[in-house]
Structures are given as structure tokens and as C-alpha cells.
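> Attaching a predicted model along with its sequence, questions to come.
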Amino acid sequence: MNLDELRAVLHTSLAPRGAAWLATSLDLVGRDSTAIRALFPAAGRHCGRGPLAATSPALGGWTIEDAARVVLFAAAVDVADELAGLYRDGSAAEQRALLLGLSHVDVGARGFPLVVEALRSNDPRLVAAAMGDYGAEVLGDAAYRHGVLKCVFMGIPLAGVAGLGKRTDDELVRMMRSFAAERAAAGRPVPDDLLARVPGLSRQDS
């Protein structure tokens, strides 16, 4: 899902008043990146908070405000300079949108601290968003493995974890087997999602 496709999906989800607000806001952030400080939090109020009208699996679970914020984020000049402040001062919904946007906007290494902070949180929305394409690209092996394991522990579907097929290694499989054994020893079920998506792990390991 590229930005043009995201904009097209968003357009079909916006009421005329929301579309007009977004068009004006995109013009403002395109001329002055600091305008995003006020516009980013306001996106939900003006554009809506309902589910995005999308059929793409890549946008599963996205809301209209998620998409509007990512589009705003992508349009802002020098947006990397605003990244840390937006995340620090933002609500969980705003932080989630920033994390989603990292996979659509080139901010270099400036987004890495946001991913690290999100993976320390106990908010499944932030953890799931942190394990998107950007997170899969910038996280080191150990951090990526722990991110995957945290998703399993929190019940976050592994289908949404980027790079899993490419980055699964022997150590991750070992960690998953250990997790499965701990669950079984405690009399708790091993998630089917884990069994289905992590190569080398079978129900026998539990």
C-alpha cells in the first residue's frame, strides 16, 4: 500500500467537510511544518474516527483519522524535525498514526527512538504499529525478536508483523519454543497464530 493508494482510500471515506479540511491542512503543512502541531491532533475531530473504507489487508484495522494523520505527516515539509515532539505530546491514537506513518515517509533514523519507546509500552496498538515495515527495517535482531515475542504475549496477530518470514531465525524459533513450553506447563493454550506462522515450531514443542 503506497501513499497514492492510501490517499485514494481515504478520499472515499471522507465526508465533504472533512475532505475540505484535509485539503486546507495539507496546503498549510506543505508550506510550514510547524502547522502540523495543531492539525495533527485535530484530524480525528474534522475527518472522523470510524473505520477506513478499505479492502486491502494492509489497511486492516486502520481508522479514518489514522489515514488522515499519515497523509498529513507525509505532506509536511521537514517533518522529521517535528517527529519527536508530536510523539511526546500526542495521545495514544496520535502516536499510533506516527508509527504507522514511518513506513510511508522517509525520516531516516529519526523514527527509531519512537519504535523503541512504543515497544516498551503496554499498549497493543502501539506495539503492533511499531512492528510495521519501518520497525522490521531498523530494529536489530535481538530487538526484533523481542518485539515479535511481545506481540505473541499480548495477543497481537503475527499476520501484522512485518518481515517475519525474512527475519525468523533459529534464535527466534528457540524463543518461541520456550514460550510455548512455558504456556503448556502453566496449563494455558499455545496460540495457534504462533504455531502457524513461526517455521520450525509445532504443537509437539508445547
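Cool, got the structure.

> Please make it C-alpha for all contacts and neighbour counts, starting now.
Noted.

> and the closest residue to M131 other than its chain neighbours, how many residues sit next to it?
The spatial neighbour of M131 that comes closest, neighbours along the chain excluded (C-alpha to C-alpha, 6 or more residues apart in numbering), is V161 at 5.4 Å. Look at V161: counted by other C-alpha atoms under 10 Å, it has 21 neighbours.

> OK, contacts around V161?
V161 is in contact with A128, M131, G132, V148, counting by C-alpha atoms under 8 Å, 6 or more residues apart in numbering.

> and the gap between L83 and V77?
Look at L83 and V77: by C-alpha to C-alpha, to the nearest Å, they are 12 Å apart.

> so which helix or strand takes in the residue lying closest to A75 once chain neighbours are set aside?
What sits nearest to A75 in space, not counting adjacent residues and going by C-alpha to C-alpha, 6+ apart, is G30, at 5.7 Å. G30 belongs to helix 16-31 when assigned by DSSP states H and E.

> Buried residues in that helix, which are they?
Buried residues in helix 16-31, counted by 16 or more other C-alpha atoms under 10 Å: G18, A19, L22, S25, L26, L28, V29, G30.

> And here is the other one:
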Amino acid sequence: MSKVNKLLHHWLLKSVSDKAFAWLEQKQTQIASGAPERVFFTAFSAVPRYLGKEDLQLTFQDLEAAQDVIPGWYPGHWSVDQAGRTLLLLALPHDDTEGYVRSLDQVFSTADMGELVALYQSLPLLPHPELHRHRTAEGIRSNMSNVFQAIALRNPYPANYLDNAAWNQMVLKAVFVGSPLHLIWGLDQRANPELARMLADYAHERWAAKRSVTPELWRPVGRFADGTIITDLEKVLADGDIDEQKAAALACAESPLPQAQELLSRYPDLQSSIQQGNLTWSSFSRERFSVYK
């Protein structure tokens, strides 16, 4: 049994009845032994009826164990039915790659919203992860916010497997729909010049429409700021509220350009706070998004 399987089993043992757990184990065994596909599809659909939809009761140590197995895996918001469905997915025989992907495609194509959330959350745990890029890009285009967030937030799959074009579209959409960017795993590592330009262009569109932009927009921008973006940051520092000013200051601090450092020096309190380590992107997110723990 893989480490992921062991963790999910351990968590479900603490969270569901013995009867429900026995049913799940029976279905896992049948699926792993090559039962007809209908056994998998019927069981996958029936999981909430047998296990319920309560949240997993995870400790800090449980979450650390998840990170140790797969960096970026955060099941702190998973429910028991999502964990159960993931175990069924992991039970699917996958030696025949084409047959495995075909089975996944079928379950994706017929899934309801709850099933889609479980499917996309499980992507970093599944075999042959490199084969799920197209499916992930399709999910990013979903109009269902729960489905999009299952991919974009607290999920290491996009950072590990999407190309820059798909990654950049995901981050831009997260800004557009108001998702908290700090919950995108790998956001800082996957920042790139094209994304910085796209986000700056989006900010200009919002300003032209007399609308605000989330201060988090500037997080992936600073390292790749050009002269035009430095001018944008100057505007934010001059006219923005305190959160916007903090974000612009952090972006300036990350820029290698002398113009950015000169701009930051005009705001000595913010500059000092950054230099002393009191203002970081992590502290900014904790203060601004205390609801998203």
C-alpha cells in the first residue's frame, strides 16, 4: 500500500463508521482486482451515501505527514467522501496506461460538481500525472467556482505539471474570480515575465473601468517589473490604501531595478518594515486573509 493510501486509510478510520469503512475496503479490493468498470463507477457515485460528507478530522501532524509524502498536498479542507473517492481512484488498475486514462476520461465526463471537485483534488496523487495536463487545463476553464478552486488552490498539480501558458491563465483567472492567490501552491516559484505582463495589463483594464484590483496581483510581478510596471507601482504607492501600498512595496523590494529601489526608498516606513522582516508576503496574507487558514 502506498504512503498516500496509508494516510487516507488512517484518516478515514478516525472519521467514519466501521461499517462504512468495510464497504469502502471491499470496493477497493474489487476494483484493484480488475472488477468490471461498472463496479468502480457505481461505487464512486455511492461514496457519500455510505461514508457521508463530514470533514476529515485532521491534526497538524496529519497535515505535516501529507506534506512529507507530496509537497504541496493540503487535505485540511477535504471531506470523508472526497478521501473515499480518492482511494477508489487509486485502486483503479493503471498498468495499461491507455485503459486507465480512458476510465478517468469517462468518470470526468459524467461527474457532477461534487465528483469533479474530488477528481481534481486527487490529481497530484494519481498515477501517470503527466497525462492529466489536458484535463486540468479543461477544468481551469470551468464556470463552476468550486471546481476551479479545487485545481487552483492548495493543489500542487498545476505548479508541477502545467506549462507556462496554462499556468498563467489559471493565475489570471484566480485574480479575475477573486480567489486568494496565496493559496496557489508554487505561485512564487512559477512567476514569469509573461505572467507579470498579463497581470499588469489586467490592472490597467480594471483602472480604466474605475475598478480596484486585489493587492495580491502584484505578488508575481515584482521580480519581472519593467519601466511601465514600476510606473504602475508608483501609482499604487501614491494612491492606494494601506494594503495596496504594502503589496506595491513588497513588489518593489523584489525588483532588481534601481528605479524600484529608489521608489521604495520614498516610503521609509514600508522599506524598513520589509528590511526588518516584519512585512513579507506571508505576513501580508495572514493579516489580509485570516479567514483562509
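On my side now, so go ahead. Not measured: the values here are computed from a predicted model.

> List the TM-score for the superposed pair.
Laid over one another, the chains give 0.86 as their TM-score (TM-score structural alignment, normalised by the length of structure 1), with 204 aligned residues with a C-alpha RMSD of 2.4 Å.

> sorry, back to before: in structure 2, which residues correspond to the helix holding G30 of structure 1?
Counting by TM-score structural alignment, helix 16-31 of structure 1 lines up with residues 18-33 of structure 2.

> List the contacts of that stretch.
Stretch 18-33 of structure 2 is contacted from outside by 12-13, 37, 39-40, 43, 47, 50-51, 84, 87-88, 91-93, using C-alpha under 8 Å, 6+ apart.

> Of all pairs in the residues you listed, which one spans the longest distance?
L13 and E37 (26.1 Å; C-alpha to C-alpha).

> okay, the two: which has more neighbours?
Shown here are L13 of structure 2 and E37; by other C-alpha under 10 Å, L13 has more neighbours (14 against 11).

> on that earlier part again, the residue nearest to M131 of structure 1 matches what in structure 2?
Match for V161 of structure 1 (TM-score structural alignment): I184.

> likewise D89 of structure 1?
In structure 2, D89 of structure 1 lands on T110 (TM-score structural alignment).

> And that match, how close does it get to A65 of structure 2?
Taken as C-alpha to C-alpha, the span from T110 of structure 2 to A65 of structure 2 is 33 Å.

> Looking at these two, which has the bigger crowd around it?
More crowded of T110 of structure 2 and A65, by other C-alpha under 10 Å: A65, with 17 against 11.

> What segments of structure 1 are helices?
Using DSSP state H, the helices of structure 1 run over 3-13, 16-31, 36-47, 64-75, 80-89, 92-101, 112-120, 124-130, 133-138, 141-154, 164-167, 170-185, 192-197.

> Let's have these in JSON lines, adding distance to D205 of structure 1.
Shown next, in JSON lines, are the helices of structure 1 (distance: least, C-alpha to C-alpha, whole Å):
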{"stretch": "helix 3-13", "distance to D205 of structure 1": "41"}
{"stretch": "helix 16-31", "distance to D205 of structure 1": "51"}
{"stretch": "helix 36-47", "distance to D205 of structure 1": "45"}
{"stretch": "helix 64-75", "distance to D205 of structure 1": "39"}
{"stretch": "helix 80-89", "distance to D205 of structure 1": "40"}
{"stretch": "helix 92-101", "distance to D205 of structure 1": "34"}
{"stretch": "helix 112-120", "distance to D205 of structure 1": "27"}
{"stretch": "helix 124-130", "distance to D205 of structure 1": "26"}
{"stretch": "helix 133-138", "distance to D205 of structure 1": "26"}
{"stretch": "helix 141-154", "distance to D205 of structure 1": "16"}
{"stretch": "helix 164-167", "distance to D205 of structure 1": "20"}
{"stretch": "helix 170-185", "distance to D205 of structure 1": "6"}
{"stretch": "helix 192-197", "distance to D205 of structure 1": "9"}
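
> Would you tell me which of those gets closest to A54 of structure 1?
The nearest among those, by C-alpha to C-alpha, is helix 3-13 at 6.2 Å.

> Name the residues of the closest one that come out as buried.
L3, L6, V9, L10, H11, S13.
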